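Structure here, sequence nowhere to be found:
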């Protein structure tokens, strides 16, 4: 079972992973041997704090062994082809967790005989979305379909994965992004085909939004982007999450996948303020990834 995007999980599987994550969080001692005897290759082309640490700690806590392989160590597609790397890893390890520049790399890795989990690529970030959804569930223990969620910024990998997750759970989501910076047509097509009754809209004018319970943003300049800080401010500056916006929308939760560029997409006052759930999100990365590994091997 590969998880290259949330499209690889049915809606009931996403619900199951979130329920499992909540259970693991509440009763971690019951899952100490889930990965006993298993070795997980962690293939990382891009730097990481939260993703690397939470996967390594989670694998260890469930009795498994994580093997970290970075860009310099194996040079995917350079010193050795992706296919050869995948085929070799499948001889020694039980799964691959990959954080890569291009989604195509994940597809090549998925040609191996062992499961592949997307730990971030240019199109999707499913592990982050699972943590986001768990965080929202914890903060709003009601029917989540009545929670108004607002995403501000570029229609990047975080945004696109969150859209898929929101569609799967039937959440009400508004994405505000400058014209020309929205999610790809392929993402829209996938959502429309799999979840035709979704409640997601993408608009360009923030003034159209009068209320939001949850406000979510991400860095304006994604890792590897050629856009300068000045260009980013020119394009996205009007979407900054500050206290005035929070008060106007009467928001009660602020989300950010981190790392944050303080003073750009969000002010210190909001990021460190009482409605910020960014550390809760970061903590929940551990539990949703443990649940996802459980699903991959035992689902």
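The structure has been received and is ready for your questions. Quick caveat, the model's predicted, so the values are computed rather than measured. Residues are numbered from 1 along each chain as shown.

Only C-alpha atoms from now on, for both contacts and neighbour counts.
Noted.

could you pull out the strands for this structure?
39-44, 65-70, 95-99, 116-118, 148-152, 172-176, 199-203, 214-217, 253-256 (DSSP state E).

which residues are contacting the fifth one?
Applying CA atoms under 8 Å, 6 or more residues apart in numbering, the contact partners of strand 148-152 are 159, 171-177, 211-218, 239.

Give me whichever of the strands of the chain is most buried.
When the strands of the chain are scored by mean count of other CA atoms under 10 Å, the highest mean neighbour count falls to strand 95-99 (a mean of 26).

now that one, how far from the centre of its chain.
Chain-centre distance of strand 95-99: 14 Å, with CA atoms, centre = their mean, to the nearest Å.

Over to stretch 88-107?
That offset, for stretch 88-107, works out to 17 Å (CA atoms, centre = their mean).

Structure two is appended below for comparative analysis:
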């Protein structure tokens, strides 16, 4: 496993192996406290981050390593140095690089230039580590992955929806996307076609949120207004309001369903405050599990 640039880089078995490793590390952190001693993680973040940044930094420190953090304000990226050049230089100082960049193509250029593994910490197309940690949460809460039904509501043309479709279907979770017919809210057709070549679970797309929610084990949503879409806010809210996860959605799902959101959440829009803070919500477990999964990813890629 040289890089994790997208969910397509991982087989279903490799995902299961990472989940097993994350579970092991979470259960006995002291056994791994020096497993990456003196290893250095480079972090190149073009976009703001709270959970992803903090979880990667905490993960490498707790495994005995260190982090070097670069963003667009504290590096020569702000003066036009390319991400590929940055990765090439940084790879001479580090044992791995986690990159949160605007475009998937830039991440792939970084991988071509780097001598060390590159990890997707978010791009426009994929949010791979987020979904790996989400799968850890699902397995903890449900005791299994195969034959569960996950329903994603809202804007499905984003990185979270794409990664859910790919990774969940590889481990046997049936994924239903409930979103408007408007193409900008639909998953990428190219990603869908590619994802369907390697699936254990079903992948379905519908505009009928009511039918989609029926018998769901997992309800998932994400912000409707991602960074850079602020001018579209009113239009998006109007288009997507029917897809809010609220008490009506819960009534259709299974009684023991869980509710997930990668955060930050904007209550009153994609999810009601009552549901976000209610007993079915596992959003804070999701957030914590990012650190445990980042540990597994870093250990797997940087231990040698």
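Right, received. Where do you want to start? What you see is a predicted model, and the numbers here were worked out from it, not measured in a lab.

TM-score for the pair, please.
The TM-score (TM-score structural alignment, normalised by the length of the first structure) is 0.95; 297 aligned residues with a CA RMSD of 1.5 Å.

hmm, back to that, and of the strands of the first structure, who's closest to residue 223 of the first structure?
strand 95-99 (12.0 Å; CA to CA).

what number of residues lie near residue 58 of the second structure?
Other residues near residue 58 of the second structure come to 18 when the count uses other CA atoms under 10 Å.

what does the one 3 residues further on give?
Counted by other CA under 10 Å, the residues lying close to residue 61 of the second structure total 21.

which non-adjacent residue is nearest it?
residue 67 (7.5 Å; CA to CA, 6 or more residues apart in numbering).

Surely the one you found and residue 43 touch.
Yes: at 7.0 Å, residue 67 of the second structure counts as touching residue 43 under the criterion of CA atoms under 8 Å.

Helices along the first structure, start to end?
For the first structure, applying DSSP state H gives helices covering 11-26, 50-61, 71-74, 82-92, 103-109, 126-139, 157-169, 185-194, 229-236, 243-249, 268-271, 278-298.

Residues in contact with the last one: which ones?
The reference is to helix 278-298 of the first structure. Outside helix 278-298 of the first structure, the residues that reach it (CA under 8 Å, 6+ apart) are 1-2, 17-18, 20-22, 24-25, 34-35, 50-51, 54-55, 57-59, 62, 115, 127-128, 130-132, 134-135, 254-258, 271.

Show me the residue at the heart of the second structure, geometrically.
residue 130 (2.3 Å; CA atoms, centre = their mean).

who's in contact with the aligned residue in the first structure for that residue?
Structural alignment (TM-score structural alignment) places residue 130 of the second structure against residue 128 in the first structure. Counting by CA under 8 Å, 6+ apart, residue 128 of the first structure touches 158, 257, 285.

if you set the cut-off to 10 Å instead, what comes out?
50-51, 119-120, 134, 157-158, 161-162, 257, 281-282, 284-285, 288-289 (CA atoms under 10 Å, 6 or more residues apart in numbering).

Out of these, give me the one that has the most neighbours.
Going by other CA under 10 Å, residue 288 tops those with 30 neighbours.

Relative to residue 29 of the second structure, how far out is the counterpart of that residue in the second structure?
By TM-score structural alignment, residue 288 of the first structure lines up with residue 293 in the second structure. To residue 29 of the second structure, residue 293 of the second structure is 12 Å away according to CA to CA, to the nearest Å.

okay, and the common contacts of those two?
By CA under 10 Å, 6+ apart, the residues touching both residue 293 of the second structure and residue 29 are 22, 23.

counterpart of residue 258 of the first structure in the second structure?
Match for residue 258 of the first structure (TM-score structural alignment): residue 263.

Return the distance of its match relative to residue 270 of the second structure.
Residue 263 of the second structure is 11 Å from residue 270 of the second structure, by CA to CA.

With neighbour numbers in mind, choose between those two.
Taking neighbours as other CA under 10 Å, residue 263 of the second structure and residue 270 compare with residue 270 leading, 27 against 15.

just checking, that one touches residue 237?
Yes: in this structure residue 270 of the second structure lies within contact range of residue 237 using CA atoms under 10 Å: 8.5 Å.

Mutual contacts of those two, please.
154, 224, 225, 243, 244.

Take the residues you listed and lay them out in a markdown table including neighbour count and distance to residue 106 of the second structure.
Listed next are these as a markdown table, based on neighbours: other CA atoms under 10 Å; distance: CA to CA, whole Å:
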| residue | neighbour count | distance to residue 106 of the second structure |
| --- | --- | --- |
| 154 | 30 | 27 |
| 224 | 26 | 24 |
| 225 | 19 | 23 |
| 243 | 24 | 32 |
| 244 | 22 | 33 |
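
Specify which member of the residues you listed is nearest to residue 105 of the second structure.
Out of those, the member with the shortest distance to residue 105 of the second structure (by CA to CA) is residue 225, at 22.5 Å.

Can you find the partner of the closest one in the first structure?
So residue 225 of the second structure corresponds to residue 221, using TM-score structural alignment.

what separates the closest residue to the match of residue 258 of the first structure other than its chain neighbours from residue 130 of the second structure, distance-wise?
Excluding the flanking residues, the one nearest residue 263 of the second structure by CA to CA, 6+ apart is residue 222, at 7.0 Å. As defined by CA to CA, residue 222 of the second structure lies at a distance of 12 Å from residue 130 of the second structure.

what's the answer for residue 80 of the second structure, then?
29 Å.

Likewise for residue 302 of the second structure?
19 Å.

How about residue 101 of the second structure?
15 Å.

next one: residue 275 of the second structure
In terms of CA to CA, residue 275 of the second structure sits 21 Å off from residue 130 of the second structure.

most remote residue from the first structure's center?
residue 79 (29.5 Å).

mind checking what residue 244 of the second structure lines up with in the first structure?
Match for residue 244 of the second structure (TM-score structural alignment): residue 240.

Let me see the contact set for that match.
Per CA under 10 Å, 6+ apart, neighbours of residue 240 of the first structure: 152, 153, 217, 220, 233, 263, 264, 265, 266, 267.

Name the nearest of those relative to residue 187 of the first structure.
Nearest member of the contacts of residue 240 of the first structure to residue 187 of the first structure, counting by CA to CA, is residue 153, at 16.4 Å.

Hmm, that closest one is touching residue 174, no?
No: in this structure, residue 153 of the first structure is not within contact of residue 174 by CA under 10 Å, at 11.3 Å.
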